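Chemist: heads up, no residue letters with this:
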């Protein structure tokens, strides 16, 4: 209730923020502020809200789809303690490049991963040595003009009233969706009923040339944080679960785990939270006080990047602590459309080398 009233108090500031966003948008639309194009395929994955829409697994989907090309992923590197252009290497940490870029680097050996708050400078550094660049979370970065914009919308939030920052979670006005080449609805239920699919289209009101496509989350095997051991998710049915998250929206994960256990203890932190020793000591103590003989600690793949920080291993290494990888998958007809759009764009805009 207190949060609700605080949001109401912040509405005037959201109105001012909205005016600033619309003015900035118009300055770019009118060409008063320049937007730079490059002669290399550039795919932008973005959203209108703050976090939680599935940009990371969508970026990973693109990497797997475009495996025949030399790919670079360029991110801002949210939460890092460095500045400027940084190329990921074997010394990279979540503090030096951010948790999501570190996840890309560790997951895809053949992909170049870089961070730079100025995407134009970042592309300048990468363009001569790659076939395609994926911009992670750059839809609002109008100084660069990507060749293909994928805009994500979380299924469960469509149809709900959302406000601009700071009263709400929107960082851009809803009309900005018209700039996108594809509107991708994420975290849809399986199976997806036709009436729900149509409701998404009605809510987004796409242009005639804007496909509205739907994706869902697919969960992998649990991976131990340190040993590399993996086990099937179904193997923890009936366990006492201790869930540790520092992501924007843990609700889909909680719902997935609730299919396996009704005994879940959730320690929730803010998105990109920098875990501290005291946080983990407290969490470890709660786990050790668990009453079940069969108990396990679960975290997200993104959080695992920060939990592997120097200084935490002695505290966690002997615990049954696992992260749960996720992938994005599209429904059959939508997958055909999406893959074809991406592959055709990259092929038709690739340079002869």
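Modeler: Okay, I see it. The model shown is predicted, which means the values in this text are computed figures rather than measured ones.

Chemist: from now on I want contacts and neighbour counts done on CA atoms only, so please keep to that.
Modeler: Fine.

Chemist: and the longest helix belonging to the chain, what's buried?
Modeler: The longest helix of the chain (DSSP state H) is helix 2-29. Within helix 2-29, the residues scored as buried using 16 or more other Cα atoms under 10 Å are 7, 11, 14-15, 17-18, 21, 25.

Chemist: what is the nearest of the residues you listed to residue 306?
Modeler: Nearest to residue 306 out of the buried residues of helix 2-29 is residue 7 (Cα to Cα; 30.6 Å).

Chemist: quick one: residues contacting the closest one.
Modeler: With contact taken as Cα atoms under 8 Å, 6 or more residues apart in numbering, residue 7 is in contact with 166-168.

Chemist: now render those residues as TSV, adding neighbour count.
Modeler: Formatted as TSV, these follow (neighbours: other Cα atoms under 10 Å):
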residue	neighbour count
166	17
167	21
168	17
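
Chemist: let me know the closest of the residues you listed to residue 208.
Modeler: Checking the contacts of residue 7 against residue 208 with Cα to Cα, the nearest one is residue 168 at 29.5 Å.

Chemist: how about the closest one: what's its closest non-neighbour residue?
Modeler: The shortest distance from residue 168 to any residue other than its chain neighbours is 6.1 Å, reached at residue 162 (Cα to Cα, 6 or more residues apart in numbering).

Chemist: count of neighbours near that neighbour?
Modeler: With neighbours defined by other Cα atoms under 10 Å, the count for residue 162 comes to 14.

Chemist: how close does it get to residue 176?
Modeler: Per Cα to Cα, to the nearest Å, residue 162 is found 15 Å from residue 176.

Chemist: ok, residue 4 next?
Modeler: According to Cα to Cα, residue 4 stands 26 Å off from residue 176.

Chemist: can I assume residue 187 is in contact with residue 219?
Modeler: No: look at residue 187 against residue 219 with Cα atoms under 8 Å: they stay out of range, at 11.7 Å.

Chemist: more neighbours: which of these two?
Modeler: Comparing residue 187 with residue 219 by other Cα under 10 Å, the one with more neighbours is residue 187, at 21 against 15.

Chemist: how far away is that one from residue 142?
Modeler: Distance from residue 187 to residue 142, by Cα to Cα: 27 Å.

Chemist: now swap in residue 223 and tell me
Modeler: 38 Å.

Chemist: alright, now check it against this:
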């Protein structure tokens, strides 16, 4: 893969030029962005994935759901439906995509969950509902500039920050680094625990935020319990299991499990992998399977796995949490 990316380096200027021109047309108002008279919060990144958008959306849901009617709006990546879809009791990972289905499974009594590749159309449909939302959370829509969100939250990982990356196809960036200037809040995700102030300051200098931008650092908190469709187990009671992942970057999870000195094999699939029947048959040969919550949404309907399939929940922990919460709540109040 690295060789292919190095060979493709001559195509970088063309990709850079096309994405830069697109952004310039939006900046100049030649291409239209639609603003809304209700709070719209966009969570996204510059890279192609693995920055922690799903747990960040869940963080926002937890922060706001008790005071506002919340809707999440996602593209619904790899779903087998088209157009606008509003989640209901008949929904699945196939109709919504794995991440929106995860939102629905966890928060269906508190929020609306919708998918639409055209976020403008999706917002219009949500606003027509009798129980229309007060706040809309756009999942992975930083490059969807047809919508002008009122608050843009940009995520970048500590281990692979956007300022050290290149645009596709050699690097992982969907657009040039200067796209970060559109962010109101930049959150550095998946940071090491106990990150020192000196390390934070070094990182901040490289981000070089504008005067109107706030930067926060976050870590992943892993639960001490694994959860199945029927039960829970303490992580301290498990060993010799199979870890199954279909996410962009499984390294933090693998590192966490290794630090606990657990013995496991790792079946590592591509991001948003569609598990085939053959995959399921192979996975089913194992006695205990632990996966991510996102992968659990795609695997849990396979009956043969139901008694042995568990997921490990995660949450985002943001340093200076009071400040980021105030920033978000102040925006929503206006």
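Modeler: Alright, I've got the coordinates. The structure presented is a predicted model; accordingly, all values stated were derived computationally and were not measured.

Chemist: can you calculate the TM-score here?
Modeler: Remark: TM-score between the superposed chains equals 0.95 [TM-score structural alignment, normalised by the length of the second structure]; 329 aligned residues with a Cα RMSD of 1.4 Å.

Chemist: map the residue nearest to residue 168 of the first structure onto the second structure.
Modeler: Using TM-score structural alignment, the partner of residue 162 of the first structure in the second structure is residue 165.

Chemist: tell me the contacts of that match?
Modeler: Residues in contact with residue 165 of the second structure (Cα under 8 Å, 6+ apart) are 171-173, 177.

Chemist: shared with the first structure, which of those?
Modeler: Contacts conserved in the first structure for the contacts of residue 165 of the second structure, using both residues aligned by TM-score structural alignment, their matches' Cα atoms under 8 Å: 171-173.

Chemist: report the spatially closest residue to the equivalent of residue 219 of the first structure over in the second structure, excluding sequence-adjacent ones.
Modeler: Superposed on the second structure with TM-score structural alignment, residue 219 of the first structure falls opposite residue 222. Nearest non-adjacent residue to residue 222 of the second structure, counting by Cα to Cα, 6+ apart: residue 314, 4.6 Å away.

Chemist: residue in the first structure matching the one you found?
Modeler: Taking TM-score structural alignment, residue 314 of the second structure has residue 326 as its aligned residue in the first structure.

Chemist: against residue 264 of the first structure, how distant is its match?
Modeler: 19 Å.

Chemist: could I get the full set of strands for the stretch 251-353 of the first structure?
Modeler: Per DSSP state E, counting those that start in this stretch, the stretch 251-353 of the first structure carries strands over the ranges 264-268, 295-300, 321-324, 326-330.

Chemist: save these as CSV, and put in mean neighbour count and distance to residue 282 of the first structure too.
Modeler: Shown next, in CSV, are the strands of the stretch 251-353 of the first structure (neighbours: other Cα atoms under 10 Å; distance: least, Cα to Cα, whole Å):
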stretch, mean neighbour count, distance to residue 282 of the first structure
strand 264-268, 16, 10
strand 295-300, 21, 13
strand 321-324, 22, 15
strand 326-330, 19, 27
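
Chemist: could you dump these to CSV with distance to residue 155 of the first structure?
Modeler: Shown next, in CSV, are these (distance: least, Cα to Cα, whole Å):
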stretch, distance to residue 155 of the first structure
strand 264-268, 22
strand 295-300, 20
strand 321-324, 21
strand 326-330, 13
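
Chemist: and of these, who's closest to residue 147 of the first structure?
Modeler: Using Cα to Cα as the measure, strand 326-330 is the one of those that comes nearest residue 147 of the first structure, at 21.9 Å.

Chemist: that closest one vs strand 295-300, what angle?
Modeler: Here the directions of strand 326-330 of the first structure and strand 295-300 differ by 60 degrees (axes from the mean of the first three to the mean of the last three Cα atoms, to 10 degrees).

Chemist: mean shift between strand 326-330 of the first structure and the second structure?
Modeler: Strand 326-330 of the first structure, aligned to the second structure and superposed, deviates on average by 0.8 Å (mean Cα distance after the TM-score superposition for the first structure).

Chemist: quick one: stretch 135-151 of the first structure to chain centroid distance?
Modeler: From the chain centre to the centre of stretch 135-151 of the first structure is a distance of 14 Å (Cα atoms, centre = their mean, to the nearest Å).

Chemist: that one maps to which residues in the second structure?
Modeler: Going by TM-score structural alignment: stretch 135-151 of the first structure matches residues 138-154.

Chemist: and the matching stretch, end to end?
Modeler: Using Cα to Cα, the end-to-end distance of stretch 138-154 of the second structure comes to 12 Å.

Chemist: for the stretch 1-150 of the second structure, what spans make up the helices?
Modeler: If DSSP state H, counting those that start in this stretch is used as the criterion, the helices of the stretch 1-150 of the second structure fall at 2-7, 12-27, 53-64, 93-96, 98-107, 119-127.

Chemist: report the mean deviation for the fourth one after fitting onto the first structure.
Modeler: Relative to the matching residues in the first structure, helix 93-96 of the second structure has an average distance of 0.7 Å after the fit, by mean Cα distance after the TM-score superposition for the first structure.

Chemist: which elements pack onto that helix?
Modeler: helix 98-107 (3 or more Cα pairs under 8 Å, 6 or more residues apart in numbering; DSSP states H and E).

Chemist: equivalent analysis for the third one, please.
Modeler: For helix 53-64 of the second structure, the elements it packs on are strand 40-45, strand 135-139, strand 314-318, judged by 3+ Cα pairs under 8 Å, 6+ apart.

Chemist: give me the mean distance between that helix and the first structure.
Modeler: Overlaying the first structure shows helix 53-64 of the second structure at a mean distance of 0.4 Å from the equivalent residues (mean Cα distance after the TM-score superposition for the first structure).

Chemist: so what touches that helix?
Modeler: So helix 53-64 of the second structure is contacted by 43-44, 70, 99, 103, 137, 139-140, 155, 314-316, 325, 329 (Cα under 8 Å, 6+ apart).

Chemist: who are the neighbours in contact with the closest residue to residue 218 of the first structure other than its chain neighbours?
Modeler: Closest residue in space to residue 218 of the first structure, ignoring its immediate chain neighbours: residue 327 at 5.1 Å, by Cα to Cα, 6+ apart. When the contact criterion is Cα under 8 Å, 6+ apart, the partners of residue 327 of the first structure are 57-58, 60-61, 217-220.
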